[in-house]
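Colleague: Sequence first, then the predicted structure, then my questions.
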Amino acid sequence: LQSWSSGTDLWVSQCNSTINHPGLLEQLRAEKFDAVFGESLNWCMGGIFHLAGIDKFALAESIAYKDGMYALTQVPTASSYQMFERNFEGFPNVVDLMAANSLFFLNSDQLADFSRPSVARVIDIGGIVVSNGHGKLNKEWSAILDLRPKTIFMSFGTFVRAWAMPEEYKETIRETARALPDVTFIWKYEKPEHNASQGIPNLVETTRSPFVRLCHPLRTGQHERGKLCRYKYTSKRETAAMLNNKPFSAREIFVRNMEFLAKHGPLRQLYHYGRHLNFIQYYLLDVAFCVIGFLLVVLSVSFLASWKLILCVKRMVNVKPK
């Protein structure tokens, strides 16, 4: 929570500095962009695009779909920011500006993701940064991979620094490496000068690697990716073959959609009516209330009728013959 709080403070400070930078908005207006795109993580750009007069824009995500994106795909939200209102009187709501995107690109693929509801403006471009071909490894990496039959790459991502781990954690990794002498462990360690792998021949420290990685999820979309590996990748070869033989590449899909947006955007036709529905309408609570009300009436009438019938039967039983 502390890291998120400090990150938010930095983001607000950066956004304030950007929108108040002398001449920046004028320069952006003068560029007369055909179309632009940016990552939805940066909510500041919605206000910048508005001030620069750019209405043809798309959003992109470096991860797959997550719940927090609903606001950007036309589902109402209560989130808002005040930086622009302090500097520009009568400024529109930032969420509404970001929701005005024409296209929403996701780093996901339908063949390798959970099934989910979607809309026309959401486009999957998973694997866009994956190379179509692989060159030969240099001598250093070839020599490392040839050391043993198997190789494992260990990385704790961007936020967790291996060098800052408690010493007992590091020792656990060393013990694991010692227990598997036929496996080469490549450990992403940010400070090689610590000599963390000293004395362990199959433990190699590095700050870079071209290998496919086995990851342990820590935050945000990583948990979903971890579960997805267990759920979807039971037949890895078949899935890989399908992904490699798709009729259109992710790059082609992205480029052609951006060209279409630049020529015909903004694509208001892709908006769905859900953005105009309030909370009760969107979740069909009015229909639910009607159904529940009808059921309550039926149950009440049935209960009263049953009660009257019981009373009538009791009277008949209690009547003594003359």
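Modeller: Perfect, thanks for sending it.
Colleague: going forward, measure contacts and count neighbours with C-alpha atoms only.
Modeller: Will do.
Colleague: Relative to Phe104, how far out is Gln110?
Modeller: For Gln110, the distance to Phe104 equals 15 Å [C-alpha to C-alpha, to the nearest Å].
Colleague: who has more neighbours, those two?
Modeller: Legend: neighbour count by other C-alpha atoms under 10 Å for Gln110 and Phe104, higher for Phe104 (25 against 13).
Colleague: hang on, the more buried one is in a strand, isn't it?
Modeller: Yes. Phe104 forms part of a strand when assessed by DSSP: H, G, I helix; E, B strand; the rest coil.
Colleague: ok, now how distant is it from Phe153?
Modeller: 33 Å.
Colleague: repeat for Pro92
Modeller: In terms of C-alpha to C-alpha, Pro92 sits 47 Å off from Phe153.
Colleague: With Ala262 instead?
Modeller: 42 Å.
Colleague: For these two, indicate the residue with more neighbours.
Modeller: Here Ala262 and Phe153 are compared on neighbour count by other C-alpha under 10 Å; more neighbours surround Phe153, at 20 against 17.
Colleague: next, the one to line up against it:
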Amino acid sequence: MRSIGLILLLCTSLDSYKILIYNSKYGHSHSNFLGSIADALVDAGHDVTSLIPVMNPKLKDGTENSKIIRIEPDQQVLDSYAKEKENYNYFELNSFNPLIAIFMGPKFPKKFEYVCRKVLDEPGLIDRLKAEHFDVYISENFDVCGTALAHAIAPKTMIGSYSSALTGQHFSEFGVPEAISYRPAAYMTSLDVHSMVDRAWNFYASLHHKYCFWFLRLSINRLMKERFGEEYPSVAEQSANVAYVLTNSEPLIEFAAPTMARVINVPGIGAKTPKPLDEYWSEVMTRRDQTILLSFGSVVKSIQLHPAVKAAIVKTISRFPSITFIWKYEEPDDEFAKEAAAKLPNLVLTKWMPQLDILAHPRLYVFITHGGMGSTQETALRGVPGIFVPIFGDQMKNAGMMEYNGFGKVFDKNNLGDADKLTATIKEVLENKKYRENAQRISKMLAKKPFSSKEQLVKYVEFAAEFGASAALRPQSVDMSFVTYHNLDVILASAACIFIFVYLICKMCSRTAVKLVALISGKTKNE
């Protein structure tokens, strides 16, 4: 028996790989995505270490089972977060405003640069990580410090990732066709491909996004060259050589667009199995036959809404006395909350709720959400119709793809103060059966997918660990300039050749015509 146990142990160790995951803690969805990847790989028997530079200390690490190397936050970053919390209202943000790109673009990288310097300054860290000889290194291409560190850490192979669908610089860096004429950019909720105006807006949205994130890449590239020398490869150069790219995109609810064989979708990798509700929430869900859940996520706060907008939402809720409304409201004991709760018996204001478990309850009929990738995927998995109120970032595109697939309606955040419009939209989603039918149909499709995200993740990471990056999966487009990628040089050369050819033909015809006229004129005179 001991020999059998020893053989099993040896087999397990032979199949176990050393994996490092760079999981910068700045956003819940990002930490949850990479943390869930780490835990799934631990469950598969691998030796996983999570390098966690802390930007926002209030967030969870995302991982529960992997080994952790934590880099404590820089004081300048903590001060920046405190200032943002005090002064920034996402409800007032206009993603299309060019002034945001012009003024905020250069400021955006500061927090990431401070944190990246903190990682580089950690005594002996880079040398220790390099000495580990990791089989696989996984990093997200948002905080690109993680990607930039790959060359210094020197793993056997690198895997890129993103906690949403690919966007902005990801297309050129990973070699994926952007298809901007029909793939909606991050800030677009819809795109009519037959409309020149819509396609122009989409083109602008793409440029706007790339401009904002260009400064981050510029800043990190400069930092790395300052630390390791001018020959150190850029973020784009290292991204071009990844073995695979893991995304949190679900093709069954996405806009169809070109992809590459090395882009592996592992949607909902962090999704948990719904649990039975406790006594309190069970009682709330059974007060009436129908319940509507309202939440703007973990970043955007309902308390930041203008008083007139809050009043409009309360007015809307009062028009549906037979429906229970659960509203995620960060200060349920403030003056507004107390007044609203006293006025509306069908309103439940709460700082927190078990969102996943509530979405799985049969009496949950509509989810009013900001459209974050996690919330949209949970909505799809549970087959719940939604009203999607995008606030910023990729929420616009996420909301648009849900409406496109018949899950519900997109609602402009600027119209939240219009009780009549909000009432009409809720009635439309509640009463039109097509939304619930579409939602439940796609929910069944997602449940019966041939391979789970966890299976996909583990198999591809193990494959990359054993064989490294394949040259066959690396598109040559990553080595091309804008001019050569779009064949502008070929088009220009061809146009020049055609122009010269036409010019010579015209010249020859002109000379021939002159000689012919002269010949005819000469004959006429002789006669």
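Modeller: Thanks, I have it. Fair warning: this is a prediction, and the values are worked out from it, not measured in the lab.
Colleague: show me where the stretch 201-322 of structure 1 has strands.
Modeller: With strands called from DSSP state E, counting those that start in this stretch, the stretch 201-322 of structure 1 shows them at 203-206.
Colleague: Can you check which helix is longest in structure 1?
Modeller: helix 285-318 (DSSP state H).
Colleague: Tell me how far that helix lies from the chain's centre.
Modeller: 49 Å (C-alpha atoms, centre = their mean, to the nearest Å).
Colleague: swap in stretch 131-147 of structure 1?
Modeller: The answer for stretch 131-147 of structure 1 is 31 Å, by C-alpha atoms, centre = their mean.
Colleague: buried stuff in that stretch?
Modeller: Leu145 (16 or more other C-alpha atoms under 10 Å).
Colleague: measure it end to end?
Modeller: 26 Å.
Colleague: okay, now Lys343 of structure 2: neighbour count?
Modeller: 12.
Colleague: ok, it to Ala312 of structure 2 distance?
Modeller: Taking C-alpha to C-alpha, one finds Lys343 of structure 2 at 14 Å from Ala312 of structure 2.
Colleague: What ranges does structure 2 have for its strands?
Modeller: Assigned by DSSP state E, the strands in structure 2 fall at 18-22, 47-53, 67-71, 136-140, 157-162, 244-247, 263-265, 290-295, 323-328, 347-350, 364-369, 386-388, 408-410.
Colleague: Of these, which is nearest Pro177 of structure 2?
Modeller: Checking the strands of structure 2 against Pro177 of structure 2 by C-alpha to C-alpha gives strand 263-265 as the closest, at 11.7 Å.
Colleague: Roughly how far does Gly160 of structure 2 sit from Asn87 of structure 2?
Modeller: Distance from Gly160 of structure 2 to Asn87 of structure 2, by C-alpha to C-alpha: 34 Å.
Colleague: more neighbours, these two?
Modeller: Neighbours were counted for Gly160 of structure 2 and for Asn87 using other C-alpha under 10 Å; Gly160 has more, 25 against 9.
Colleague: Help me confirm that that one comes into contact with Val136.
Modeller: No. Here Gly160 of structure 2 does not reach Val136: they are 10.5 Å apart, not a contact under C-alpha atoms under 8 Å.
Colleague: Need the overlap of contacts for these two.
Modeller: Shared contacts of Gly160 of structure 2 and Val136 (C-alpha atoms under 8 Å, 6 or more residues apart in numbering): none.
Colleague: Show me what Asp67 of structure 1 lines up with in structure 2.
Modeller: Aligning on TM-score structural alignment places Asp67 of structure 1 opposite Gly168 in structure 2.
Colleague: in the stretch 401-527 of structure 2, which spans are helices?
Modeller: Secondary structure of the stretch 401-527 of structure 2 (DSSP state H, counting those that start in this stretch): helices located at 419-431, 433-447, 453-467, 482-485, 488-526.
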